[in-house]
Structure formats: structure tokens, C-alpha cells
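Asks: Build the 3D model from these lines:
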Amino acid sequence: MHDAPPPTLAAEPEPLSHGLKQRHLTMLGLGGVIGAGLFVGSGAGIAVAGPGIVLSYLIAGALAMLVMRMLGEMSAAMPASGAFSVHAERALGRWAGFSVGWLYWFLLVVVLAVEATGAARIAHGWAPGVPQWAWVLIFMLVFTGANLAAVKNFGEFEFWFAALKVGAIVLFLGLGTLAILGVLPDTDPVGLTNLTGQGGFLPNGWEGVVSGVLAVVFAFGGLEVVTIAAAESEDPARNVARAVRSAVWRILFFYVGSMLVIVTLLPWTSMKPGESPYVAVLDAIGIPAAGQLMNVVVFVALLSALNANLYGSSRMIFSLAERREAPKGLLRISPVGVPPLERSREWGSVPRRAVLASVAFGFVSVLLNLRWPDTVFLYLLNSVGAVLLFVWALIAVSQLKLRRRIEREAPEKLTLRMWGFPWLSWTALAAIGAVLVLMLTDDDARPQVLWSAAATGAVLLTAGVREWRERRR
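Replies: Model (predicted):
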């Protein structure tokens, strides 16, 4: 095993169905990352950075764009349902593929509990007669069924969920711009008063901008699912390239544009962590029932993220099983006794056991969140708090190594190229390291880094022990 040649760059046949269309991937790229972190969590960033939150989102968004460009380059050249886990294995060895795959799976199934619980709280407010746990059960059952039936069901759910979120942001940007110009009834042009008053554009200096980056960088997590989903489309290489190209620019526009509208219309000092700045703006410009309207958007965003995370986690663990990094029983993709023709039509070659394994751990996470939200589940959540940055770092390292191999062995596969290679790849890697160091100096973020480092160390130790045992064999 130790002297085995590096894995081939040739793409292996994808055993899953190709039920996703280009429109599914494009909208997944646009809407999959837009969630409650933007609609509600952005208030915390504004509270620490003031109008400088616009710069915070530009910096965090630029980092996410670089990571996605690197990931898009590798996924277009070598599409696979394991995406960056497969790339890490081909670039660095089995230990890397094992580690990043399991860490990402763990991240998704834990965060899934937050989304299910958050959506249940909103639904419970609308229908108090139904207990919160019952709403969680309903959501989990519905999306488990959607993911078990056929991949096109997942695609359709995400398409319409994402369309609603994107539509809400476009409408918000339109109304906000009209309000800034004083075109709406009962509004006057606001000018630059809120950008230059209350301490200026950077009321807390660049330290505030950096704190804002720490508050918002994780809002860009979720884009990676596009490269996982692309493997189940008709033309993975072409589709993932198009999805990555369109998604990163538009998402950056939505995020930065939203923040610019918010801090231009309202004084940043009026923002409170935990309260949606979008609701505050809609209330200020006289939109009736703004809070309930935004509740609907956040509710859809949470269900969309739940659906996407269940999909992404099931494909990741299925890919791990394909490479003998997870139990091989997870490879079953159809019910026993169903003829192949019916199997393809009815089930769409869905990794059913991988879906059930992911949702089972998701249920455990939800129960922990409902029963011990401030103790057991908090530790679990902290253990994945910085995992996204570790995953991004491995994506960058994998791209730096694989790019040279692709250029040497199959240059025709580089249909999507990383900008400014290798300098921007190294810049992204250094920026990820800088964010981790800054998190260590922040009292609120430090436990996430330490717990996540411990979880990562445990996975790396497991990977090392497996390598050692296989070499001994």
C-alpha cells in the first residue's frame, strides 16, 4: 500500500443516476448558500463592523470565490459524487480523502439539526397546537422521502426553494434602492448620512471589519454541494463549470448589495444581534407584516438547507463507501428484488442506505439539540464550528498539487481554470490560516477552533491508524 502509485486522474463511471438538470445546478448554486445566516445572522456582523460590514462581506466573499474556483476547476476535470474528498485522495493520499470526507459528513449532519430545530420553532409559532418535536419529525420524514425517491425530486425541491430565496433578495434590493432614492411613498432620499454618521464608515476601525469577517465567513458555506450534485447531471464537467461561474459572482452581488442597502437606509447602531436587519428595513419603508414575510423566507431557507445537507451528506458517505473508507453496506442503491428496469425508473439509482444513515445521525443530533441544547449539543456544534475552514484548506492544497498533474497528464480537462495560479491559490490558503488565527484570538470563536481541531485530530488519527494497519497487512 505504501508504494502504490497515485490514483489515476481518469473519471470513474458514476453509479448514481443523472437526474439533475442544468437549471437545478444553477439554482442550487445561487440559492443553496443563501440561508438564515444571511437573513438573521448578518445583524451580528453589522453590530460589530458598522457600515464596514460591506467590506467584511467583500473579503469573506472573495475568499469563498477563490475556494469555489479551485474546487470548480478540479470538479470540472474530475467530476465525482465525493467531490473534494475524491480530489484530496488523488492529490494527497487515502488519509486525506478519508479525513475530509468524514469531517464534511459530520459537519452536515450536525448542522442539519440546527436547521430542523429552527424551522420547527417557526412552524410552532404559526401552529402552537403542534409540538416542536412533531414539526421536526414531519420535516425529517418529508425530506427523507424526497431524497429516497429520486434525485430529480431533490433537484426540484431545491430549485423552487432557491427561486423563492433569490426572488426575495432581488425584491429586497429593488425596494431598498427605491427607498434610498426616495421614490417610494412617504420616503425621502437618505443620502450618505448613515454611512458617514455614527462614527463614520469604519466606526470600529479595521478591527471591526475583521470581526465582521469572522461573523459572516461561514455564511458562504454550502456552495460545495454544487460540485457534489454535478456528478448526477447529464454532463457533469460542463454543468459544474457553468454553475460555479454563475453562482459565485451573483451570490457576492446579493450579499454585498443587501448589506449596502441595509447600512445606507438605517443607522448601524440600531442593529441588534439575533434580530433580522431585513425585517428592520422592511418595517422602516412601510412594508406591512414585514416580520411575518421574513419569517416565511427564513423558514424556506432553513428547509432548503436541511434538504441540501441531507443530500450532500448521503452522497459524501456513499462516495466514502465506494472507496472502502466507509462500510460497504452503504453502497446499496436499490431495494432487493426489484428488477433493474423498474429499479432505475422507480428509485432513480438513489443510495438509499447512505440517505438513511445520514438521516439517522441527523435524528440523533436533533434529539440532542431538543434535550440538551446548551450542553451536549453545544459541544457537538462547536466541534464542527471551524471544520468548514479545514475543508477549504484541504481543497486549496489539493488544487495546488492536482493542477500540475492535470496539466501534465490531461490538459484538455482544464475547461475551468483557477485565476492567477498558483499565486491566488496560495493567497486563499494563507487567508484561511489567517481567519483561523483570528478566531483563536476571539473569545467567542476560540472554543469552535479548539473543539473543531480536536475533532479533526481524532479523524486524522483514525486515518493514520487505518493506513498503518493496511501497510502491515
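
Asks: CA only for contacts and neighbour counts going forward, please
Replies: Fine.

Asks: Residue 32 reaches residue 162, doesn't it?
Replies: Yes - Residue 32 is within contact range of residue 162, at 6.4 Å (criterion: C-alpha atoms under 8 Å).

Asks: buried sites along the one helix or strand residue 342 maps to?
Replies: Per DSSP states H and E, residue 342 falls inside helix 340-347. Buried residues in helix 340-347, counting neighbours by 16 or more other C-alpha atoms under 10 Å, are found at 343-344, 347.

Asks: Repeat that for stretch 79-94.
Replies: Quick answer for stretch 79-94 (16+ other C-alpha under 10 Å): 79-94.

Asks: most remote residue from the protein's center?
Replies: Farthest-out residue of the chain from its mean C-alpha position, per C-alpha atoms, centre = their mean: residue 186, at 39.2 Å.

Asks: A helix includes it, no?
Replies: No - counting by DSSP: H, G, I helix; E, B strand; the rest coil, residue 186 falls outside a helix, being coil.

Asks: which residues in the protein form strands?
Replies: Under the criterion DSSP state E, the chain contains no strands.

Asks: Need the overlap of contacts for residue 32 and residue 162.
Replies: residue 304 (C-alpha atoms under 8 Å, 6 or more residues apart in numbering).

Asks: let's see this one next to it:
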Amino acid sequence: MIGLSGALGTGLFLGSGSVIAYAGPATIISYLIAGSFALAVVWALAEMVSTHPVAGGHGTVAASYLGRRGGYVARWNFAIQSLVAVGAEVTATATYIRYWFPEVPLWAGAIGCAALIMAFNAFSVHLYGSSEYWFSMIKVVAAVAFILLGLALILGMVPGRAPIGWGNLTAHGGFLPHGILGVLAASCMAVFSFGGIENVSSTAAESENPRRDIPQAAQAMIWRIVIFYLAAVTVVLALQPWTKTAAQGGTIEESPFVRALALSGVGPAAHVMNAILIVAALSAANGCLYAATRMIHALAVEGQAPRIAGKLSANGTPRGAVVVSLFGVGIAAVLSITAPDSAFMILLGATTVAILITWCLVMATHLKFRRDRAAASLPLAKRRLWGAPVVNIAVIAACVAIFVALFWLMPLAPLAGIPYVAALLGSYELLNRIRNLPAPRDLLAEELAAATEEKER
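Replies: Predicted structure coming up:
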């Protein structure tokens, strides 16, 4: 459920406008390309965390195989990625609210929505779980309903309305209005939509049967991409000319989904869809905040984060980590005040850079994971990433290429990304010198010791 919350949110419902602007109808191919990379990352994660179902998920596994420095960067980058994503989601929610109330300042809506989801995470795990269950249920039903309604309009199954048909997929410049370069550029932008898939590893330690449950979650991701991304985006592109659906002038003022329904003459449906998108964005923010606070709490327990983040409430909620997470909300609030027209796109770019770093570290960890297990003569997992190490290298190369492409697409994001990575590495060196951080767990040695003990019984 947490993985679904992170992967099905603003990246699709709002961010798709910027993707469509670059590729037009070929956005379908762009999402397929970005989704293929995301699936490879998910399967690498599933293989590792189902073998090592430990608290901290892929961050703990990264520390074990890449060393203390690699684990520190992986975990802090993921936490920051999630927090900035929270800022993007609440900014998107405020954008949806302005569809009805354009006079409401973007910053006011963002702060109000942030306060709501922080309350869900701060007071009890039960409140978070209940809210997230209903949030996720509503947005899944909404996505399916949108696809069905869109297909009915396209195929002429709505009484009194002529069929729209599929002509918009090839009109207005053709299926590839900006050529292959447009598709590749849009693929870079589409990466943001798949941020949050890493959350599938965050609950591995709590799963009753991680060897079964985690691979099943990875398998389910395939259908989510097909149904919620490819099908939904295809319907959006078919309902109206892509030139009307795309983001205009580098800014996004409303959801392409709402715009498509409104321009199709289904006014009430557009308003209902906008309400549901508010729920979808809150759900994604809720899931990202949950994952971030748990990661920050785990870092604090190990002395790698502010001590306040290690404090728990009486009911076991990491309220200290929730307080630290105000960082992401603060960024969103400042941008909403100083650059309201481009706040969401700035946050999208920053999150994309963090996602690329996470994906590179996951694939690098998986390479070392496979190599060390082969050296120890351990068998491959039954459900694993196929095509390794070629797929690993391909994904890492693609992430580097996307980062370079961002210099032209979103110059601020990579320019900030380089000092950001330097700051992560520098903070590790400083913290290690001050606190002399302990060595990470050797998960492979623990597995071999457990196997030896089992044989001796």
C-alpha cells in the first residue's frame, strides 16, 4: 500500500502535463521507457530485501554491501528525496485547490495540506494506516473510473455524444511531434512519476513472509504501470489535442486529467476528478512522509541523524522524525511564496535528481550483492532481477544520461545536484570524525552463520 501511495500520485496526475509538452502523443512511449527502468530497480530491490528483510530496507542493505559511507548516502538521500517529494505533493494539492478557489495563495494551501498529513503521521500509526487505506482506495477507483469514462467518450458509448475516436493521437503534428529527441526528453521528465517505488522495501522487516510478499509487490508494479500510467495517459491524449492538454510556458496550473475532461464537455466529471486528485496528492504525500520519518528515525538511532529524530511518542510514533521532516514542507512554503508559478516544477526537478541517485545506488548495491553471493557459492533467488549485470549497468548509464539531459531541461536541478552530493559526502566525513560511527551490519556473514547453525542442529 505504501509503495502504491508513492508511485501513484502527482507525477502522473499533474506532472504528466510537462511530459506531454515534450513528447505529445508519444508520451506513451516515454512512460514505457521510464517505467522499464523503474521495474528493473523494483526487482533489484525485491531480490535484495526479500533475502535480507531488515529494518531500514535498501538503506541497510546498501550499508552492508557498499560500506558505511554508501549506506549513509543511500539512506539520507532517500529520506531527503521523500521529504522534497512531500513538498511537491502538497504544492500540487494547493494547485488543485486553486482550480476552484484561484484567489487562495499557493503557500496557504500547501501549508494547510502539510499540517493535515503531518497530523496523520504524528499522532498514531493507526490513524496513518486508516487514512492511507482510504486515500489509496479512492485514487485507485478514481483512476479506473477515469479510464472507463474516457474510453466511453472515445468509443461513443455515452448517449447523446458523438465518439471522439483516436484521431488526437496522430493529429497536431503526428504521433511524434518533436521526434525521438522529444520522446527521450519526456522520458527524463517521466522519472519523477516513478519516485516512491523504493518504498516497497521499507516494510520488509514487518512482513510475515518477505520472500513471498516483496516479490509479489514487485510483480504487482507491472500492472500498476500498464493500467495507471499507460492506459490513463493514452486516454488523456485521446480525449483532447495534446497541445491543449500539455503544460503551457513551463508552468502547470491544473491537472491534464481535469483539463481533458473539462475540454471534453464533461463539466461535473472534471470537478469530481479534481476533488479525487486532491485525495491522490494527499495520499502520496502521506506515504512519502511515512517512509521518510521511518528512515530518519532509523538513522537517528544509529547516531547518523539529529538525536531528536530518535524520540518516540508513548504510542511508538516517531514524532521527533516528523518534526525534522518540516524541512521538506519549509522548502515548499518558501517556493510557494517566492516562485508560485514555478514552485512545483522546481520541486519536481530536485526530486528527480534524488531519485536518479537512489536508483544508481540500488543498482550498484545489487551488483555487489550478486558478486559477493556468487563468491560465497550461494544460489540465486528464485524470483530475481533478470539480465543482471547488463541491466544494472544499463540503468546506471541511463540515470547518468538523464542527469546530463537535465542541464538543458531543468538547469537548476543538476546544478544544485552536484553540490548536494558533495554535501552528503562531506557531512558523512564530518559526522564520522565527530562520532566515530560503528561498522554496518554484515548481512552476508549473518546469513552464512545462520545457515551453518541450521546445519549443525
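
Asks: Quick TM-score on the pair, please.
Replies: TM-score for the superposed pair, counting by TM-score structural alignment, normalised by the length of structure 2: 0.84. Supporting figures: 430 aligned residues with a C-alpha RMSD of 3.1 Å.

Asks: Quick one: map residue 53 of structure 1 onto structure 2.
Replies: Under the alignment (TM-score structural alignment), residue 53 of structure 1 pairs with residue 27 in structure 2.

Asks: what separates that match from residue 390 of structure 2, distance-wise?
Replies: From residue 27 of structure 2 across to residue 390 of structure 2, the span is 26 Å (C-alpha to C-alpha, to the nearest Å).

Asks: swap in residue 94 of structure 2?
Replies: Distance from residue 94 of structure 2 to residue 390 of structure 2, counting by C-alpha to C-alpha: 42 Å.

Asks: and if you look at residue 300 of structure 2?
Replies: Distance from residue 300 of structure 2 to residue 390 of structure 2, by C-alpha to C-alpha: 36 Å.

Asks: neighbour-wise, which of those two wins?
Replies: Neighbour totals were compared for residue 300 of structure 2 and residue 390, and residue 300 leads with 19 against 10 (other C-alpha atoms under 10 Å).

Asks: ok, that one touching residue 318?
Replies: No - if you go by C-alpha under 8 Å, residue 300 of structure 2 and residue 318 don't touch, sitting 10.6 Å apart.

Asks: which residues do these two both contact?
Replies: 309-310.

Asks: about what we covered before: okay if I get the buried residues of helix 340-347 of structure 1 as CSV plus distance to residue 212 of structure 1?
Replies: Putting the buried residues of helix 340-347 of structure 1 into CSV (distance: C-alpha to C-alpha, whole Å) gives the following:
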residue, distance to residue 212 of structure 1
343, 50
344, 48
347, 45
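
Asks: Of the residues you listed, just say which sits nearest to residue 368 of structure 1.
Replies: residue 347 (31.7 Å; C-alpha to C-alpha).

Asks: What separation do you get for the closest one and residue 147 of structure 1?
Replies: According to C-alpha to C-alpha, residue 347 of structure 1 stands 10 Å off from residue 147 of structure 1.

Asks: Then residue 156 of structure 1?
Replies: According to C-alpha to C-alpha, residue 156 of structure 1 stands 11 Å off from residue 147 of structure 1.

Asks: if we can go back for a sec, restricted to helices, list the buried residues of stretch 79-94 of structure 1.
Replies: Members of the buried residues of stretch 79-94 of structure 1 lying in helices (criterion: DSSP state H): 84-92, 94.

Asks: Map residue 37 of structure 2 onto structure 1.
Replies: The equivalent of residue 37 of structure 2 in structure 1 is residue 63 (alignment by TM-score structural alignment).

Asks: Map residue 210 of structure 1 onto structure 2.
Replies: Using TM-score structural alignment, residue 210 of structure 1 pairs with residue 184 in structure 2.
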